[in-house]
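Undergrad: Give the three-dimensional model of this entry:
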Amino acid sequence: MVTNNIDDMPAIRELKDFDRSSGPRFERLIFNNRLLVIIACVLATLVLGFHATKLRLNAAFEKTIPHNQPYIKNFLDNRNELKGLGNSLRIVVENKNGDIFDPAYLQALKHINDELFLTPGVDRANVKSLWMPVVRWNEVTEEGFTGGPVMPDNYDGSPTHTEQLRQNIARAQIYGSLVGTDYKSSMIFVPLMDKDARTGAAIDYRELSTRLEDIRARYAKAEGAEVDIRIVGFAKVVGDLLDGLQQMMIYFGVAAVIAAGIIFSWTRCTRSTTLVLACSLVAVLWQLGLVAALGYELDPYSILVPFLVFAIGVSHGAQKMNGIMQDVGRGTHKLVAARYTFRRLFLAGLTALAADAVGFAVLMMIDIPVIQDLAITASIGVALLVLTNLVLLPVLLSYTGVSHKAAARALRAEQQEEGGAWKWLERFTERRWAIGAIAVSLVIGVAGFVVSLNLKIGDLDPGASELRPTSRYNLDNAYITSKYSLSSDQFAVIVKTRPEGCLEYATLMETDRLGWMLQQIPGVQTTVSLPDAVRKITAGTFEGSSKWLAISPNQDVLNYAARTASTSNPEMFNNECSVMPMIAYLADHKAETLDRVVKAAEQFAKEHSTPERQFLLAAGSAGIEAATNIVVRQANVTMLLYVYAAVIALCFITFRSWRAVIVAVVPLVLTSILCEALMVALGMGVKVATLPVIALGVGIGVDYALYLLSIQLQQQRAGATLAEAYRHALRFTGKVVALVGVTLAAGVLTWAWSPIKFQADMGILLTFMFIWNMVGALVLIPALSHFLLGRVATATGESQGKQAVDLGRRVAAGAVPATAEAST
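TA: Here you go, the predicted model:
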């Protein structure tokens, strides 16, 4: 933020000596009506605080997927025809003291199945388990096909019925899919709808997760059978994330205490420190109230935005407090000091917050609703900081002032630091030190760029990467993966034909070829589709002869086989037989696995799609994630281009010098490169959770350049040498730049201990970017200025230097704002 030479501001001790009509019009409007400003803010706090109490925490499956991505469009267009390939839960019930044929276990399984079946939001027609009649067996006998539900009618737990159940499981071939490979557990497959059929409201994932945990806890302690319930699926991930948000409030409190400690250790003034924190908290309260009033919800991805807004607010508030404290230390009246600070910093602070907002607003370009909601929520928060920290805070400080002891201490510290601890930073304005700093930065940047080339898109770990590896969810996922041959990572290719077209020989053969081709790809466990069932039923029709284990060209045979298959597996195709999925079960959903499957499926679809039949990507959990990765990969590049373009434009408007823009932006570029290298070193991939981090780091990090360069350029244009100008910038804002960097870093570092892994990752990355942006600004700005801005004063000429000095005096008198001087 910009500040002109404080020594040029006359120290007015009595209000009667101050001209209330001086200063820009907006300043007069604010400070000549201070009481009205405070009353308006109090009313806004009451109204928005009431709305904040209505804010809900939730998440929606559809908000996490890119709706305009071609694969997702294919999925949404055919969603009603693809049963069980969207949002679903897989719930495994394990018998801890026996196998699944224990009558007590089966009774417990029945009760669990019934409770899940009646849970709001469940697609009941497609629930599958040993107790559901849709899970059937088929067998070829001398009389032909026979079959029935896997669970025997009137099952009573007798040895006869138990043996019959064992035979039916073998006949149905659900070993490894609905029954564990060790026969100690079985699975309940629970597909979910987007909305509750009774109320029409979106599913409350927090309530659903609570209900699942209640079922888990009750049956773990039930008498008769000791069972352990393991749950995986998007809804459970979101539920665990929402539960973890409650713990995040503790970290918010810790961050506030750390920020208060840093600010107080700097100022030693209780009243001003309290006001800085209070105004930042008011901004957060207003933000939450507006978000609720506009009908938005907080989700696991946007919950961190209020914490970030608080940290930004504290950093800007510290700058205002520092300016007022310096003026009061020189004997200026507290109201005059507040007006001086407002006069110096409002327009530059507005520019800095605009740069912050750019880092958020550019996220609107990403075609993922959850990130767009984050962008809107964050932009609202940054806009409100203009009112709370640039307007309300100086007004409040004009009433309370700051501690005179603290102000005197700050003045003495400033006078003693003329050649003190910050003296060594001035050396970077010298050629030898500047060359060294740039050379080291270049080496670090090249090394970071080489490492960043290994940055992956998507998840790099099995299970839910949003949660810790030791979380209950990931432990459940590891168990299910080890005990079941079919994973929950399904990649489905949609085969679309005219009505009854999926029964045609050519369509079945092409689909079968696709399945065989995908089975050859590393990471694909197996494939399941209608041709597999048709082949087996055809062989069964001819007394089980292996000669008939093929897809017959006879249409009557195909019709019979397909209709028989649909009896036990209705999800094989839709009612019109115009849409059927070819499902590939993947070993994991890592980025490399998805890339291989997508590349192969795309190539096949391109070569084999015809007007009669189309192969459309993609459905299933892995298919949706693959589409999301594609959007993230594209957005990762375009997002950075736009955010840097916007920051460059703002810097050029502020500095009116392309050389100054380069000096300001180069440290940001270096930090972005190193951030990507850090992601590689820590095993992080670029995904929905981490994508916004770099954009936020750039938008917020440019503040440091605005703090330092504006003052440095102003002094150079007034005739000072580069060393003198940079020394002046360090004296008046260099310490505050360091304070801002430490405050921002401390505010987000606490996230590293979050139980939610992606929030911890965001905390680590943002902390790194804030610190490196600060260090880069303090070291690289003087070094780059030596080569690019060393002749600002001589280039403008002596006459312009005199004009700048005269302009500084007019600023002190209140005739023009400080930013006008900075851009002259």
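Undergrad: going forward, measure contacts between C-alpha atoms and count neighbours the same way
TA: Will do.
Undergrad: Not counting residues beside it along the chain, what's closest to the residue sitting nearest the centre point of the chain?
TA: Centroid-nearest residue in the chain: residue 689, 3.0 Å away (criterion: Cα atoms, centre = their mean). If you skip the residues right next to it in sequence, residue 689 has residue 758 as its closest partner in space, 6.2 Å away by Cα to Cα, 6 or more residues apart in numbering.
Undergrad: Neighbours of that neighbour, how many?
TA: Residue 758: 24 surrounding residues under other Cα atoms under 10 Å.
Undergrad: list the contacts for it?
TA: For residue 758, the contact set (Cα atoms under 8 Å, 6 or more residues apart in numbering) comprises 465, 466, 467, 689, 690.
Undergrad: separation between the fourth one and residue 764?
TA: Plainly put, residue 689 is 13 Å away from residue 764 if you go by Cα to Cα, to the nearest Å.
Undergrad: Give me the helices and strands touching the helix or strand that contains residue 630, please.
TA: Here residue 630 is covered by helix 620-655, with elements defined by DSSP states H and E. In terms of contacts (3 or more Cα pairs under 8 Å, 6 or more residues apart in numbering; DSSP states H and E), helix 620-655 is packed against helix 70-77, helix 334-361, strand 490-497, helix 591-608, strand 613-619, helix 658-681, helix 691-717, helix 818-822.
Undergrad: Let's see this one next, to set against the first:
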Amino acid sequence: MSKHHNEGASFLERLVFNNRPAVILLCALISVFLFYQAAQVKPSTSFEKMIPLQHPFIQNMLEHRNDLANLGNSIRISVEAVDGDIFTKEYMETLRQINDEVFYIGGVDRSGLKSLWSPSVRWTEVTEEGFAGGEVIPQTYDGSAESLEELRNNVLKSGQIGRLVANNFKSSIIDVPLVEEYPNPENQGELLKLDYRKFSHEIEEKIRDKYQAKNPNVKVHVIGFAKKVGDLIDGIIQVVMFFGLAFGITLVLLYFFTHCMRSTLAVLLTTTIAVIWQLGLLHTMGFGLDPYSILVPFLVFAIGISHGVQKINGIAMEAGQAEDALSAARRAFRQLFMPGLIALLSDAVGFVTLLLIDIGVIRELAIGASMGVAVIILTNLILLPVTISYLGISKKSVERSRKQASSESPMWRKVSNFAHPVVAPISVTVALLAVVGGLWYGQNLKIGDLDPGAPELHPDSRYNLDNDFIIKNYSTSSDVLVVMVKTKPEGCSIYDTQYAIDQLMWKLENTEGVQSTISLVTVAKQVIKGMNEGNLKWESLSRNQDILNNAISRGTELYNGDCSLAPVLVFLNDHKADTLIRVVNEINEFTAEYDTEDRKFLLAAGNAGIEAATNVVIDQSEETMLMAVYAAVSIMCLLTFRSIAATLCVILPLVLTSILGNALMAYLGIGVKVATLPVIALGVGIGVDYGIYIYSRLESFLRKGLTLQEAYYETLKSTGKAVLFTGICLAIAVATWIFSAIKFQADMGLMLTFMFLWNMVGAIWLLPALARFLIKPAKLRQA
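TA: Below is the predicted model of the structure:
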């Protein structure tokens, strides 16, 4: 290296550029290893990763999971008779075949499988001689007209209408409980984890497609957590197509920006390497891709492109004055490495704050995004300038940058008026009005889901159509909240416990949003009524312990083996946030009065119970995470610029974006939930890049003695185009998600597109206006 190259160079610059072949060789070796790892990344998720494991509701559910048969992870398969009803030989034979087929699918808890063909589904009636009962489908069933009539009578006496059998007798349900681990059929000593995508595909191929094709009079509907997650994972394939689309659009825009194919390909290559490194590291650390973390490669690609653009823009500007490509690359590295590093560290810190949220998928997203930012430091801040030092930039691009630098820019001259003494107060006033308006409308923002069905999927998705069918045709909805009544052994059968359960059920059935409730008290009342000739006056609890013991013996599914835990099933109209809050508050109010040392009412199991716990965690985490991300980013800016005024200039536009983002979510009916909560940290963490790049250039011109408006004009001429292009590239990369079949990805895409564009607007429009009031150029020159 010539002497003048090293003049004023930092240790890192000398280390990198004095050893360029070694840098490229090292990156190539890392790429080979991580490319191999990335090729093995597979879509995966689990039930536990989607829920807040440390929340008391979830702790209670997991502690008593073995006592809550069929109330955990399960699916419901509804087999519909398109013409006629279920009481036909063909329909019942198809139902039997489906029941048997499901029985042998991996991951099914066979002991809890329930349908009309299950021996555990029985009927009971009161006769002159006492109780009579038996299996709903008797051993003598042969499909004859007499057998079908007997089946009809048994169904009417079974109490399963509205539960396993539709209210209109046109369909019936197979309840399929699942286990997270199950024995490998080929090696009984090995346990396999439930693969949700594989399970979903087996249900589609072995059940829905097979039997709908086999019997045109049958239509299959499937709902449940496992099916929903399987559909979400399938949506990942479409997301990969969106990545290809974003890559193509970025290629065109990059060439339009640089007018140099060499530098365009260099930026795309190093950024693609960053994405693959991130995926390789993800697999190396034992993580897979779930429907949430699949979005991280998009973010890494977008962030990498944005910093690559800044690098190429800087090198092109320096190339006009440098003697060769190496000198230009070194000068640009010297000027832009620290602002780029600080911006990326701010991104990483913003992502790390997501670890505060006790939900596995969000924490994995945080880890994946942080690793992605770390590799961008190596690929786009170091490898890219080294690559350009060999390839160089086309003369056409250099001449264009030189011409733009030396000529007047009417557009940037007009934009620089945002720093004008007259315009700046108007901009700040408009921003304050936007803050007030955003805070006022943002009060309508809700925590949790705001739509019925599976809000992660579009309303017209097959899953939501299946869910709508089951809600309309059955009395027990798919949204179940379970209250666990815990007592000492044999304590669930005593009168005081059953009386307290009865009072809870009465209270909840009179709560808005509750459809119905079921518990061992429901069975006890029915049995006691039956033992008294079916007289409705006797449909109540008896104080005689022997009668109670006999009554609950017919409802063994509604308490555990030693009668120390009895679940109360609360069927809700929906799982909207307001409904869950209302029901949970009613239960908490009740437990404050009825809990004793020997009897506890514990929340909560069931999908609605999990949803309620998740909402609580998100509600508690939202403000904490938002404060943490702003505190972290502010500290990074403060350490960089060593000025509170400079930090405020960078951070306040981000605050405005967050406030307007909340108002937009409220307007669009998007709740704060697992899918949308990370958007807050991502928007702030990435959005700070604009402000850092703009202010670092603005400060350098102010130190040279330029007035604020003139310094801002020079800033825009040197980096304004890159910032504008960066915002557009970031927005385009995530805007493709809006067309995803997965609704929460579409919501995230919409919100991130808004935040990336508005952060760019805020940095260009509001930052200079704030600088007019906060920055003292004379002090900067003296410093």
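Undergrad: excluding its backbone neighbours, what's nearest residue 500 of structure 1?
TA: residue 577 (4.7 Å).
Undergrad: Now the aligned partner of that neighbour in structure 2: which helix or strand?
TA: Aligned counterpart of residue 577 of structure 1 in structure 2: residue 563 (TM-score structural alignment). When elements are assigned from DSSP H and E, residue 563 of structure 2 belongs to no helix and no strand.
Undergrad: Pretty sure residue 563 of structure 2 sits against residue 490.
TA: Yes: taking Cα atoms under 8 Å as the contact criterion, residue 563 of structure 2 and residue 490 are neighbours in contact, 4.6 Å apart.
Undergrad: ok, now which ones touch the residue nearest to residue 500 of structure 1?
TA: 499, 500, 501, 502, 503.
Undergrad: one more time with 6 Å
TA: In this structure, residue 577 of structure 1 makes contact with 499, 500, 502, judged by Cα atoms under 6 Å, 6 or more residues apart in numbering.
Undergrad: One more: residue 444 of structure 2?
TA: The contact partners of residue 444 of structure 2, taken as Cα under 6 Å, 6+ apart, are residue 666.
Undergrad: how about a cut-off of 10 Å?
TA: For residue 444 of structure 2, the contacting residues are 662, 663, 665, 666, 667, 669, 671, by Cα atoms under 10 Å, 6 or more residues apart in numbering.
Undergrad: Closest one of the residues you listed to residue 127 of structure 2?
TA: Using Cα to Cα, the shortest approach to residue 127 of structure 2 within the contacts of residue 444 of structure 2 belongs to residue 671, at 53.9 Å.
Undergrad: Measure how buried the closest one is and give me the count.
TA: For residue 671 of structure 2, which is what you asked about, the neighbour count (other Cα under 10 Å) is 24.
Undergrad: Going by residue numbers, what spans are helices in the stretch 451-600 of structure 1?
TA: In order along the chain, the stretch 451-600 of structure 1 carries the following helices (DSSP state H, counting those that start in this stretch): 472-483, 505-519, 530-541, 555-568, 591-608.
Undergrad: quick one: which of those helices is nearest residue 77 of structure 1?
TA: helix 591-608 (17.7 Å).
Undergrad: what comes up buried for that closest one?
TA: Across helix 591-608 of structure 1, burial judged by 16 or more other Cα atoms under 10 Å covers 591, 592, 593, 594, 595, 597, 598, 601, 604, 605.
Undergrad: Distance check, the third one against residue 465 of structure 1.
TA: Here the criterion is Cα to Cα. By it, residue 593 of structure 1 lies 15 Å from residue 465 of structure 1.
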